[in-house]
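*Asks:* Following is a predicted model, sequence given first.
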Amino acid sequence: MANPWRGEVALEIDGERRVLKLTLGALAGLEQELGAGSLVELVQRFESGAFSARDVLGLLAAGLRGGGHEMDAADLGRAEVAGGPLGAARAAAELLTRAFVLPEQAAGDAAHAGEGL
């Protein structure tokens, strides 16, 4: 089970439930991989709905690495994700939110996460 207090998000990939988490190392790698000037820039892209499929894949792959799963963005791009592209985008937005906001604060924010989807 995913623990929101630890920043974890659960997502079903290829029929298997996996727990994702953005660790500091995963975030640093993600920043470099996506070419974001800062994590704030990445958060702003999700808040405004201006994120790309590459952003979603990068976030989920970083979360998988942080959660101890060996799956890169290329493998994830070929995988069956529960909820399809919309489910993947929502999980990525939730993962990013949980990395920086306490669960009780996120309760209100989660209702708005991915509204631009």
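*Replies:* Arrived safely.
*Asks:* rest of the way, CA atoms for contacts and neighbours
*Replies:* Will do.
*Asks:* the helices in this structure, which residues?
*Replies:* Under the criterion DSSP state H, the chain contains helices at 24-34, 39-48, 53-66, 73-78, 84-100, 103-110.
*Asks:* Put this next to the first one:
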Amino acid sequence: MMNPWAGEVALILDGERRVAKLTLGALAELEAAMQADSLVSMIQRFEEGAFTTRDVLAVVVAGLRGGGWRGTASDLMTLEIGGGAGEAARIAARLLARAFAPFEAT
């Protein structure tokens, strides 16, 4: 089950439901993959619409890896993402938004 309050996003890979999440380790991997100087510069690419398909792929891969998937970008390029490229971009945006959503203690 997917928990959006924990930063999780659901996606379909080759017909199988997966959960993605940008953990701290996944974010570090993502910074390196996107050759970003900082988390802020990485997020600005998406906010300004200056992201590439490679950026979307990197975010989705990092999120999947944060969710326990052990694949690579090369593996993901051979799998079908439910909803196609547009859905992949929406998933990447959701992952980033949920990773940095303010947490309110109860």
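*Replies:* The structure has been received and is ready for your questions. What you see is a predicted model, and the numbers here were worked out from it, not measured in a lab.
*Asks:* returning to that earlier point: just so I know, which of the helices of structure 1 lies nearest residue 11 of structure 1?
*Replies:* With C-alpha to C-alpha, the closest approach to residue 11 of structure 1 among the helices of structure 1 belongs to helix 84-100: 7.0 Å.
*Asks:* once the two are aligned, what's the mean deviation for the closest one against structure 2?
*Replies:* Comparison of helix 84-100 of structure 1 with structure 2 after fitting gives an average deviation of 0.4 Å (mean C-alpha distance after the TM-score superposition for structure 1).
*Asks:* And that helix, what does it pack against?
*Replies:* Packing partners of helix 84-100 of structure 1 (3 or more C-alpha pairs under 8 Å, 6 or more residues apart in numbering; DSSP states H and E): strand 8-13, strand 16-21, helix 53-66, helix 103-110.
*Asks:* In it, which residues are buried?
*Replies:* For helix 84-100 of structure 1, a neighbour-count test (16 or more other C-alpha atoms under 10 Å) marks 88, 89, 90, 91, 92, 93, 94, 95, 96, 97, 98, 99 as buried.
*Asks:* Same question for stretch 9-29 of structure 2.
*Replies:* Residues of stretch 9-29 of structure 2 classed as buried: 9-12, 18-23, 26-27, 29 (neighbour count, 16+ other C-alpha under 10 Å).
*Asks:* State the number of residues packed around the nearest residue to residue 33 of structure 1 once chain neighbours are set aside.
*Replies:* Excluding its sequence neighbours, the residue lying closest to residue 33 of structure 1 (C-alpha to C-alpha, 6 or more residues apart in numbering) is residue 58, at 7.4 Å. Per other C-alpha atoms under 10 Å, the neighbour tally for residue 58 of structure 1 reads 25.
*Asks:* For the corresponding residue of structure 1 for residue 25 of structure 2, give its distance to residue 63 of structure 1.
*Replies:* Aligned by TM-score structural alignment, residue 25 of structure 2 pairs with residue 25 of structure 1. To residue 63 of structure 1, residue 25 of structure 1 is 10 Å away according to C-alpha to C-alpha, to the nearest Å.
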